[in-house]
Structures are given as C-alpha cells and as structure tokens.
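*Asks:* Provided below for reference: sequence and predicted model.
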Amino acid sequence: MSASDPAAVPPTVSVLSVNLDRGHHFSKHPAEEVLLVEGIGIEGDAHAGETVQHLSRKRWHKDEPNLRQVHLIHRELFDELATEGFEVGAGDLGENVTTEGVDLLGLPRGTVLHLGDEAAVEITGLRNPCVQIDRFQQGLLKAVVRTDEDGAVERRTGVMAVVRAGGTVRPGDTLRIELPAQPHESLTTV
C-alpha cells in the first residue's frame, strides 16, 4: 500500500521480525517478542526514551523529543538489495520491526501502524542512514541512498516512529494501517 493508492490493501501485511539491542550497535538482535512502551519506545532497546537517544544527535539535541523511538524496515528491501549483491536480513540494518507486505516508504507522515492486538506506532519520517552502513557492507550506503538525474534523493532504509500505544509485538503479528487525514504529508528525514 502506498500513499498514492490507500485503497490497495495487500493480502498479507504482517510483522516478520522484532529486534532490539541494549547497546548502541549498528545491528539489532531478533527477539521472540518486544514490549512497546507509549512515548518511550521498545523496552530494553538503546534508542528508547522520551528525548533523543541516538548518539550522533544526542550531543546537540539531547532535550528534543525522540522522534526515532522505533525503526521499521520492509522485508522486500532485502530482496531488492540481494539483486544488487548485498546480503541483508532482519535486524541487520538496525531496525526494531521488520514488516512484510507494506510499502512503508510510500506511507505519509502521521500514519499509524497497529502492530498486533495492542501496540501502535506513528510514523514520524524517514531514517537518514550514515556511514555505519558501509562499515556493515561496503557500498551499501550508495545502494540505499540514491540520487536521480534531477538531484532528488531517495532513501530506502525504512521509517522512524514513536509509540502511541504500548503492547507486546511478536513475529507473525498482523499489521493494520491507519492513514492520517488528508492532505497527506510526504516523509522527510528525522
């Protein structure tokens, strides 16, 4: 589903993997379940908190709201990257939730994703990848951040979100999409 065609709901939209890491490492480890805490993020994850937690931003923006509590990537990106010679799996790019069956990058800002029976996150923007991606696999940054001939930049490393409703999320949980009111606002980096 994309913002341009909100009526086209994929037949299977789900959570493929949930991942977390207590330290500030690039990749996150798959888990049997994660607990989302409203306004905070994923319990036990290094990026959980009401204010900015990412080390690259914390020094100058430590008192600003944390708009990057949960990172989501669609599994289909891994297939695209495989055709370009990269091996990437769930959690490898630091995402907390790996989804399947939804074009996350095509959703508008403010979209609420209901994960399982209880949890919900609101998309705040695009993830802005850094050079750590090339440390993971050389050349991957160029593969996930492209610039077209007109100079427009396309970022393909998922979306960031804040937790609007807490709850437990597990692989296999359903994912329901709630679009914001019109007019829709395109995603930018946060």
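*Replies:* Arrived safely.
*Asks:* can we go C-alpha only for contacts and neighbour counts from here?
*Replies:* OK.
*Asks:* Now do the end-to-end distance for stretch 94-110.
*Replies:* 22 Å (C-alpha to C-alpha, to the nearest Å).
*Asks:* ok, and for it, which residues are buried?
*Replies:* 94-110 (16 or more other C-alpha atoms under 10 Å).
*Asks:* again with stretch 23-31
*Replies:* For stretch 23-31, by 16+ other C-alpha under 10 Å, it's 27-31.
*Asks:* Next one for the comparison:
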Amino acid sequence: MKIVSIAISKKKGTIKKCVEAAELIENHGIKEDAHAGDWHRQLSFLASESIENASTEDFKLNFGDFAENIATTGIDWKNQPVGQVFKLGEKALVEVTQIGKECHKKCAIYYRTGDCIMPKEGVFAKILKGGTIKVGDKIGRVDK
C-alpha cells in the first residue's frame, strides 16, 4: 500500500495539479489546497486502480483528473470503514470520515471525463497528525 500521486488545486471543482510532496496540516488539510479547512473532508483518496478502470483507449485519465488529493495502490478505499485510521509516510495520521459524496452539479471533472468516480469510489479523511508526505511513501492501517 503506497502513495502513487499527490495533487492539489487552488480552486474547488477543478482538476488538480500533481506534486512530488505535500505538507499535511493537522485538522486542516494539504497546505495550499482548496479543500483544506475546518471540516471533515480535508483530504481525498482514490485508488489508482479505479482511475485506470475509468480510462478508455480513446481517453487516458491522469492523476488529479478527478480532483483527488492522493491516489494510491493496494487499497480498496470504498470498502474501508468510516473511523479507520491510516499512517501516511513517516508520521502523518488520517481518519476516514466519509465514503463517496453527492455531486450537486456537474463540475469540470465530469465534463472532461464524461463521468466522475469520486461520488462512488472517493474517500475523504481528516488529518489527525500532520507531516510531509511524498510520492512513493508507504501507507499503513492503524489498528485501534
């Protein structure tokens, strides 16, 4: 289980730009990301396998296209329980707060991709302990 992509954006509802590393701020989110703040969806996850499955021969999807903050490999996010804690990299801790979401309007992601998998397969978390994460970092499940 590891991080294969980290992405941020200045505005909500837009495709995110990939970065090599990011700073997670406790009870806030990724530094300089539009979704950061005092709420339960500070960070979003999507399995890289889900992104690959949504790609077609005619339309190749990239990391960040679904506005996910972190794409991973080896974790089936949609089947993780709310409340599950994960360690990202050396010291960051996050807690799953929501599975999927309701999209109230079609955003730039929907129009670019023709669908959005975040409502069904995206997972949201709050940051319990901050730290720097980078592409390639391991992810571990923390037992309570």
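*Replies:* Arrived safely. Bear in mind the structure is a predicted one, so any value in this text is a computation, not a measurement.
*Asks:* And the TM-score between them?
*Replies:* Overlay of the two chains. TM-score (TM-score structural alignment, normalised by the length of the second structure): 0.88; 141 aligned residues with a C-alpha RMSD of 2.0 Å.
*Asks:* Inside strands: which ones of the buried residues of stretch 94-110 of the first structure?
*Replies:* 97-100 (DSSP state E).
*Asks:* Tabulate those residues (TSV), appending distance to residue 84 of the first structure.
*Replies:* Formatted as TSV, these follow (distance: C-alpha to C-alpha, whole Å):
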residue	distance to residue 84 of the first structure
97	23
98	20
99	21
100	20
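*Asks:* Identify, from these, the entry nearest to residue 161 of the first structure.
*Replies:* residue 97 (10.6 Å; C-alpha to C-alpha).
*Asks:* What residue in the second structure is paired with the closest one?
*Replies:* Alignment note (TM-score structural alignment): residue 97 of the first structure maps to residue 70 of the second structure.
*Asks:* quick one: the helices in the first structure?
*Replies:* Along the first structure, the stretches classed as helices by DSSP state H are 55-61, 76-83, 132-136, 140-144.
*Asks:* Just name the most buried of those helices.
*Replies:* Counting by mean count of other C-alpha atoms under 10 Å, helix 140-144 has the highest mean neighbour count of those, with a mean of 17.
*Asks:* residue ranges of the strands in the second structure, please?
*Replies:* According to DSSP E, the strands that the second structure contains are 2-8, 17-19, 21-25, 29-30, 43-47, 70-73, 85-88, 92-99, 123-129, 131-134, 139-142.
*Asks:* can you redo the ones you listed as JSON lines with distance to residue 113 of the second structure?
*Replies:* Listed next are these as JSON lines, based on distance: least, C-alpha to C-alpha, whole Å:
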{"stretch": "strand 2-8", "distance to residue 113 of the second structure": "17"}
{"stretch": "strand 17-19", "distance to residue 113 of the second structure": "16"}
{"stretch": "strand 21-25", "distance to residue 113 of the second structure": "26"}
{"stretch": "strand 29-30", "distance to residue 113 of the second structure": "25"}
{"stretch": "strand 43-47", "distance to residue 113 of the second structure": "15"}
{"stretch": "strand 70-73", "distance to residue 113 of the second structure": "17"}
{"stretch": "strand 85-88", "distance to residue 113 of the second structure": "29"}
{"stretch": "strand 92-99", "distance to residue 113 of the second structure": "21"}
{"stretch": "strand 123-129", "distance to residue 113 of the second structure": "19"}
{"stretch": "strand 131-134", "distance to residue 113 of the second structure": "26"}
{"stretch": "strand 139-142", "distance to residue 113 of the second structure": "28"}
